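Participant: Provided below for reference: sequence and predicted model.
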Amino acid sequence: MKKTSFAKGLLQALLLLPLTAFASGAEVHLDRAPVNFQDKESLQRGAAVFVNYCLSCHSANAMRYSRMTDIGLTESQIKDNLLYAADKPGNTMTVAMRSKEAKAWFGATPPDLSVITRSRGSDWVYTYLRGFYRDDTRPTGWNNTVFDKVGMPHVLHDLQGQMVPVYKTETDHEGKTHHVIERLELAQPGKLTLAEYDATVGDLVNYMSWMGEPAKAKRLYLGVGVMLFLFVFFIVAFYLKREFWKDVH
């Protein structure tokens, strides 16, 4: 009996460990990602950014180029503007970089991005891509407010420019002071203004969110139609039932 109680207590403790670890981590404010699958122009711009900036290191093996016809692109447009790493529109979005080389350069193999917004959340990815700042202590020269000590370099720095952190002092519950990042400031401008960069990242995250579940918009549309049908059918069935049973006492 004692062994059973001990095992039960140990199991409960192990189940609570992830919650404890999560609670002890610093809370990160996430900005709302502008996800709108009805905005086809945003999805098309995001697809172009993804192919030009993300696909050189990250793959999206669950996505085929030809699926972009669902966001309003023609097969000719896909071939002429997006088909850099593949021969045919029916190919998946693979990456030419070898995993062994990627691990040697970055310390870890860049993950596949097919469902990154489903696993991390669109808001997380949106905030992450806008959270890079210069940090000379890091091997790549970059760090991130959302992902501390990140191994990924800031591949969009030519668009955003170089951001530097502004620190503030906080006191924890033990009375110890810490320097924490209050905000990021632009130290060296990029090709875009900060507002234009945020809009570009918004398009990219919008596309990545769609890429993670391309059938979602159609499924939601069908779901609304089914619910409306069931509502109308319920009214018809209700009055039929009243008509059939009106003489039954």
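Facilitator: Yep, it's here.
Participant: when you work out contacts or count neighbours from here on, use the C-alpha atoms and nothing else.
Facilitator: Fine.
Participant: how far away is Glu170 from Val51?
Facilitator: Plainly put, Glu170 is 41 Å away from Val51 if you go by Cα to Cα, to the nearest Å.
Participant: which one of the two is surrounded by more residues?
Facilitator: Between Glu170 and Val51, Val51 has the larger neighbour count (other Cα atoms under 10 Å), namely 19 against 11.
Participant: quick check: closest non-adjacent residue to the more buried one.
Facilitator: Spatial nearest neighbour of Val51, excluding adjacent residues (Cα to Cα, 6 or more residues apart in numbering): Leu82 at 6.4 Å.
Participant: surely the one you found and Phe50 touch.
Facilitator: No - applying Cα atoms under 8 Å as the test, Leu82 and Phe50 come out as separate, 9.4 Å apart.
Participant: also this one, for the comparison:
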Amino acid sequence: MKKIILTLIAALGIATGAQASGGDTVAWDKAPNHLNDLPSLQNGAKLFVNYCLNCHSAAFMRYNRLRDIGLTDQQIKDNMLFATDKVGDTMKAAIDPKQAGEWFGANPPDLTLVARSRSGHGGTGADYLYTYLRSYYRDPTKATGWNNLVFPSVGMPHVLWEMQGEREPLFDTVKQHGHDAKVFTGRWKQVTPGTLTQVQYDEAVGDLVGYLQWMSEPAQNSRVRIGVWVLLFLGVFTVIAWRLNAAFWKEVN
């Protein structure tokens, strides 16, 4: 129950993170493009189920749609489903929405389209999520013990901290409008190690964000592929139609 409550707080933090004013001071990192990498998407789906689905729902996504990223029904049953779920069910949060509303005054947001809901800094929602999930640091002054550079004073704990470990951002002190101000240097100090190295953690977050991006439009790879073939067909057909038109008017003249 404690894990569910903490993850719910995290969910509410993601939902309101886009409204944080302080996050505009940190540039977003470019999220890796894993939309055509099936093993990456499969790992992202596993991370989503294990760390996000306790409190978040994906009401517009069914488990059986994971076939599109190379999973069989048996693999979905063995690795993705809770005990009472079926392959044809939608991805519903493990927590009761009614209870969540009673406990916290609001239900956690649906994540089906979260990767498409934020843009800025010349980046996408995927870039925001990728930077956000890699910008946590310990802050004992906060109720959860965590803070975030992208979303200062975040109400969400770092649910992936065991993988990343604890880090500390490094700041420089500069003069701004006659006052000293701390400016993030872009560098971090590792305080305690996680179960993954920083490179491995970045890859894991990239997989999770890639899955969230894919989930926002599962048909996008097919749409792009079909679009390319349609454009090629139209190009070839245009040449054929032009030559037929020239041959027809040649006979008329």
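Facilitator: It's in. Please read all numbers here as calculations on a predicted model, not as lab measurements.
Participant: after superposition, what is the TM-score?
Facilitator: The TM-score (TM-score structural alignment, normalised by the length of structure 1) is 0.84; 228 aligned residues with a Cα RMSD of 2.3 Å.
Participant: what does the residue nearest to Val51 of structure 1 correspond to in structure 2?
Facilitator: Using TM-score structural alignment, the equivalent of Leu82 of structure 1 in structure 2 is Met80.
Participant: burial of that match, as a residue count?
Facilitator: Around Met80 of structure 2 there are 21 residues (other Cα under 10 Å).
Participant: and it, how far is that from Leu38 of structure 2?
Facilitator: From Met80 of structure 2 to Leu38 of structure 2 the distance is 16 Å (Cα to Cα).
Participant: how big's the offset between the longest helix anywhere in structure 1 and structure 2?
Facilitator: Identified as the longest helix of structure 1 according to DSSP state H is helix 216-245. When structure 2 is overlaid, helix 216-245 of structure 1 sits 0.5 Å from its aligned residues on average, using mean Cα distance after the TM-score superposition for structure 1.
Participant: name the residues of stretch 85-103 of structure 1 that come out as buried.
Facilitator: 86, 89, 92-95 (16 or more other Cα atoms under 10 Å).
Participant: reformat these as CSV; add secondary structure.
Facilitator: As requested, these are exported to CSV (DSSP: H, G, I helix; E, B strand; the rest coil):
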residue, secondary structure
Ala86, coil
Pro89, coil
Thr92, strand
Met93, strand
Thr94, coil
Val95, coil
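Participant: adding distance to Val35 of structure 1, write those out as TSV.
Facilitator: Below are the buried residues of stretch 85-103 of structure 1 laid out as TSV (distance: Cα to Cα, whole Å):
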residue	distance to Val35 of structure 1
Ala86	28
Pro89	25
Thr92	23
Met93	22
Thr94	25
Val95	26
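Participant: which two among these are spaced furthest apart?
Facilitator: Pro89 and Val95 (14.7 Å; Cα to Cα).
Participant: which residue lines up with Leu192 of structure 1 in structure 2?
Facilitator: Match for Leu192 of structure 1 (TM-score structural alignment): Leu196.
Participant: which SSE is the closest residue to that match other than its chain neighbours in?
Facilitator: Distances taken as Cα to Cα, 6+ apart put Met163 closest to Leu196 of structure 2, at 5.2 Å, once the chain neighbours are dropped. Assigned by DSSP states H and E, Met163 of structure 2 falls within helix 161-164.
Participant: name the helices or strands packed onto that helix?
Facilitator: helix 198-216 (3 or more Cα pairs under 8 Å, 6 or more residues apart in numbering; DSSP states H and E).
Participant: can you list contacts of the helix it packs on?
Facilitator: Applying Cα atoms under 8 Å, 6 or more residues apart in numbering, the external contacts of helix 198-216 of structure 2 come out as 31-35, 40-45, 47-48, 61, 111-116, 126, 129-130, 133-134, 163-164, 220.
Participant: where do the helices sit along structure 1?
Facilitator: Under DSSP H, structure 1 gives helices at 2-24, 40-49, 75-81, 99-106, 116-120, 122-129, 157-160, 194-212, 216-245.
Participant: what sits closest to Met156 of structure 2 if chain neighbours are left out?
Facilitator: Closest to Met156 of structure 2 by Cα to Cα, 6+ apart is Ala10, at 3.8 Å.
Participant: look up how far Pro108 of structure 2 lies from that neighbour.
Facilitator: Distance from Ala10 of structure 2 to Pro108 of structure 2, by Cα to Cα: 9 Å.
Participant: again, but for Glu168 of structure 2
Facilitator: Relative to Pro108 of structure 2, and taking Cα to Cα, Glu168 of structure 2 is found at 28 Å.
Participant: and the two? which has more neighbours close in?
Facilitator: For the pair Glu168 of structure 2 and Pro108, the greater number of neighbours falls to Pro108 (24 against 16), based on other Cα under 10 Å.
Participant: show me what that one aligns to in structure 1.
Facilitator: When structure 1 is aligned by TM-score structural alignment, the residue opposite Pro108 of structure 2 is Pro110.
Participant: do I have it right that its match meets Glu101?
Facilitator: No - applying Cα under 8 Å, one finds Pro110 of structure 1 not in contact with Glu101, separated by 10.5 Å.
Participant: what sits against Pro32 of structure 2?
Facilitator: 206, 210.
Participant: Trp142 of structure 1: which of the helices of structure 1 is closest?
Facilitator: helix 157-160 (9.9 Å).
Participant: so which elements touch the longest strand anywhere in structure 1?
Facilitator: If you go by DSSP state E, structure 1 has its longest strand at strand 177-189. With contacts taken as 3+ Cα pairs under 8 Å, 6+ apart, strand 177-189 of structure 1 sits against strand 161-171.
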